[in-house]
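In: structure here, sequence nowhere to be found:
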């Protein structure tokens, strides 16, 4: 029998399993057996003391019948000595780390406390962005990534294989100025969103994706959290990181400080902050004609106009959000309800009961997006009109995505509008508006908003240019009359929220669907769509 010797993970091989290892437990989770999900094995990632940044981690498996015997010795962060184990080959699709060997515990495996372990707490092994972005085939195994968050999309929902959850796309930047796409799912998406709320400065957020994985999307490579083992660490890079276990992170922070300028910081903050279509003062004051509401119907279709008015009501009957295609934002319908009226033979269902169909893409949606669409009433001294606000405009003043509000209020009555939205009532704004082809045919027209601003200087400049001298006998009122919620026919067709390219004079088509027939009840009220969320353990 071979003698037990002290060694490192890099010394392990199919013929060398007589090594006594000193390791720290990095991650643990229960893993269902692929062939029998009722059987749960305990999986671990452990790390040794070796200074090398290659091969110092290994995956460990403890079969279900041995779990109770060992689990209290193997909590995350503990350091132990293990011996008398077996080494097996782990198939690539089951690997959490790249190493092809896996330690399996036996009935005679021994685990002892290691009180003098000299290795680090996490053993970060940050991978260079070039080694990720230059690959042509997706690699197995999980690894560590560090970067500054220089951009992020709003948190949204996804729908894949009948499962829904949260999604947060980010862009990471390394110290050499290279960018990497990163997508957070589920609890990790929520963790990042919560951090944004708590962190006062978004100009230098540092993210560490610990044991993340590689993924290709639309032919481009990026990283995401894995199904198991991944941890997400987030830091405000404006502050020193003093914890000794995060020394590598602070070193990265210091490299960023020397490489970046103040101008880059401001650009980063704008890419991370809520997207806004607010225009500049020049765009409102000089680039487009200022008109009164009573004159809007005389304007040529597609030509933008600027108005100043007070929001006096929100149309509750038309709802405030819808579920759209993740690709084009058009409102989706249940795939099982799609019917081809031109088909000569009975049509098979386009998808399962949990799948959604986009009539614009003519396909089952790979992802879903919660989209704001809101109709408001605005009043000036000459009259009142209806305006449609789309996703960017609403999100800019609400400060939260449609997904976040629908997740919070989705089960409310269909006519309920969240207070985060109704708080805009009685506020004065400058609006840049236009009439599209569809709305021009309506008895009660609705104008689309291209951009809006509550900037007091912009509003003052506009009002100064148009306020006439008031006759001595003219009455005045300092208050705006209260207008109660109204009931109007929906003023949108099967269209979409105008994109930047489509929000131009002469454009007659919008890219996201606002009012699909499937979203309306028999009495014309919008039916709130309930999205079930999976709980992340």
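Out: Arrived safely, thanks for sending. Just so we're clear, the structure is a prediction, and the values are computed from it rather than from any experiment. Numbering: from 1, shown residues only.
In: only C-alpha atoms for contact and neighbour calcs from this point on.
Out: Will do.
In: the nearest residue to residue 458 once chain neighbours are set aside - how many residues pack around it?
Out: In this structure, residue 458 finds its nearest non-sequential neighbour in residue 281, 5.6 Å apart by C-alpha to C-alpha, 6 or more residues apart in numbering. If you count neighbours by other C-alpha atoms under 10 Å, residue 281 ends up with 16.
In: correct me if wrong: residue 281 contacts residue 460.
Out: No: counting by C-alpha atoms under 8 Å, residue 281 sits too far from residue 460 to count as a contact (10.8 Å).
In: also this one, for the comparison:
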């Protein structure tokens, strides 16, 4: 049995409006955070037309502190954490609804001046205000659970996660890639160099030994 609830809060950490392939069809997705009047926060994710409604509503909000009411919201867990989302097409999303709760929110946060960050990434040089705006955006990697390298090795499913590590040293003796045989795609070992003179020009050919093909090969590529 599935239960729906009405959820209201101030929109924080608004992410980008993304197009995600779901069952072969593109669907709009928007991640953000809602905080209640006690400053408790919960991650949210809206899909489809509801994502577009919230995104456009936040862009048009003059005060930069939109209040969002999600009626018939679905409360569930995503990667072990509580998350609010829309219940297919049954939900209703309202921006700054004309109700007493909205006024209470605006009065509670009246002393705050920091607006909701709504920035698009750009390649050209950014001024101070744009840099500050981008820094206020949600760090999407923080949405993913932390995993150790050992947990990655023991994992049996494809998933996204965050791995924190410290670099102790950089090996500069070996490249980060290897050469593979173009025939079997397996790793090869360099065994020598052959120099030929063709039309008065010296042409150098590197010879590699392939354990799978059991022969010297010259057609290899970095992997």
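Out: Thanks, I have the structure now. The structure presented is a predicted model; accordingly, all values stated were derived computationally and were not measured.
In: in contact with the residue nearest to the spatial centre of structure 2, which residues?
Out: Most central in structure 2 under C-alpha atoms, centre = their mean is residue 140, positioned 5.0 Å from the mean C-alpha point. Counting by C-alpha atoms under 8 Å, 6 or more residues apart in numbering, residue 140 of structure 2 touches residue 15.
In: go again with 10 Å.
Out: Listed by C-alpha atoms under 10 Å, 6 or more residues apart in numbering, the contact set of residue 140 of structure 2 reads 13, 15, 16, 31, 32.
In: what about residue 15 of structure 2, how many residues nearby?
Out: Residue 15 of structure 2, neighbours per other C-alpha under 10 Å, totals 21.
In: quick one, helices of structure 1?
Out: Applying DSSP state H to structure 1 gives helices spanning 64-70, 130-133, 187-198, 247-259, 262-272, 281-285, 391-398, 402-409, 419-422, 437-440, 456-466.
In: nearest to residue 174 of structure 1, of the ones you listed?
Out: Nearest of these to residue 174 of structure 1, taken as C-alpha to C-alpha: helix 247-259 at 8.0 Å.
In: in terms of secondary structure, what does the closest one contact?
Out: strand 142-152, strand 205-217, strand 231-236 (3 or more C-alpha pairs under 10 Å, 6 or more residues apart in numbering; DSSP states H and E).
In: contacts for the shortest one?
Out: The reference is to strand 231-236 of structure 1. 27, 144-146, 148-149, 184, 187-189, 191-192, 195-196, 199-212, 225, 241, 246, 249-250, 253.
In: repeat that with 8 Å
Out: 188, 192, 195, 199, 201-202, 204-212, 225.
In: over to the longest one?
Out: For strand 205-217 of structure 1, the surrounding residues in contact (C-alpha under 8 Å, 6+ apart) are 96-97, 124, 132, 138-150, 172, 221-226, 229-237, 253.
In: please indicate which of these are buried?
Out: In the contacts of strand 205-217 of structure 1, burial by neighbour count holds for 96-97, 124, 132, 140-150, 172, 221-226, 229-230, 232, 234-237, 253, counting by 16 or more other C-alpha atoms under 10 Å.
In: circling back to that earlier point, looking at the helices and strands packed on helix 247-259 of structure 1, which is closest to residue 265 of structure 1?
Out: strand 142-152 (8.7 Å).
In: quick one: that closest one to strand 205-217, angle?
Out: For strand 142-152 of structure 1 against strand 205-217, the angle by axes from the mean of the first three to the mean of the last three C-alpha atoms, to 10 degrees is 110 degrees.
In: give the aligned range of strand 142-152 of structure 1 in structure 2.
Out: Mapped onto structure 2 using TM-score structural alignment, strand 142-152 of structure 1 spans residues 4-14.
In: what's the answer for stretch 173-191 of structure 1, then?
Out: Stretch 173-191 of structure 1 covers residues 35-53 of structure 2 once aligned (TM-score structural alignment).
In: picking up where we left off before, and the helices and strands packed on helix 247-259 of structure 1: which comes nearest residue 259 of structure 1?
Out: Between residue 259 of structure 1 and these, the tightest spacing by C-alpha to C-alpha is seen for strand 142-152, at 12.0 Å.
In: out of the helices of structure 1, which is the most enclosed?
Out: Highest mean neighbour count of those: helix 391-398, a mean of 21 (counted as mean count of other C-alpha atoms under 10 Å).
In: who are the packing partners of that one?
Out: strand 368-379, helix 419-422 (3 or more C-alpha pairs under 8 Å, 6 or more residues apart in numbering; DSSP states H and E).
In: can we see that at 6 Å?
Out: Helices and strands touching helix 391-398 of structure 1, as assessed by 3 or more C-alpha pairs under 6 Å, 6 or more residues apart in numbering; DSSP states H and E, are absent.
In: what lies in contact with that helix?
Out: Residues from elsewhere that reach helix 391-398 of structure 1, judged by C-alpha atoms under 6 Å, 6 or more residues apart in numbering: 276, 371, 372, 401, 420.
In: so where is that helix in structure 2?
Out: So helix 391-398 of structure 1 sits over no part of structure 2, by TM-score structural alignment.
In: so residue 223 of structure 1 touches residue 179, yeah?
Out: No: with contacts defined as C-alpha atoms under 6 Å, residue 223 of structure 1 does not count as touching residue 179, sitting 11.5 Å away.
In: in stretch 115-132 of structure 2, what's buried?
Out: 116, 117, 118, 119, 130.
In: about what we covered before: from residue 395 of structure 1, how far off is the residue nearest to residue 458 of structure 1?
Out: 20 Å (C-alpha to C-alpha, to the nearest Å).
In: can you show me the strands along structure 2?
Out: Remark: strands assigned in structure 2 by DSSP state E are 4-12, 18-22, 25-35, 41-47, 67-78, 81-86, 92-95, 179-181, 188-198, 201-210, 215-217, 220-222.
In: adding distance to residue 109 of structure 2, write those strands out as TSV.
Out: As requested, the strands of structure 2 are arranged in TSV below (distance: least, C-alpha to C-alpha, whole Å):
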stretch	distance to residue 109 of structure 2
strand 4-12	9
strand 18-22	29
strand 25-35	11
strand 41-47	14
strand 67-78	11
strand 81-86	22
strand 92-95	17
strand 179-181	60
strand 188-198	64
strand 201-210	68
strand 215-217	70
strand 220-222	57
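In: among these, which is nearest residue 111 of structure 2?
Out: With C-alpha to C-alpha as the criterion, residue 111 of structure 2 lies closest to strand 4-12 of these, at 14.3 Å.
In: just the angle for that closest one relative to strand 25-35, thanks.
Out: 80 degrees.
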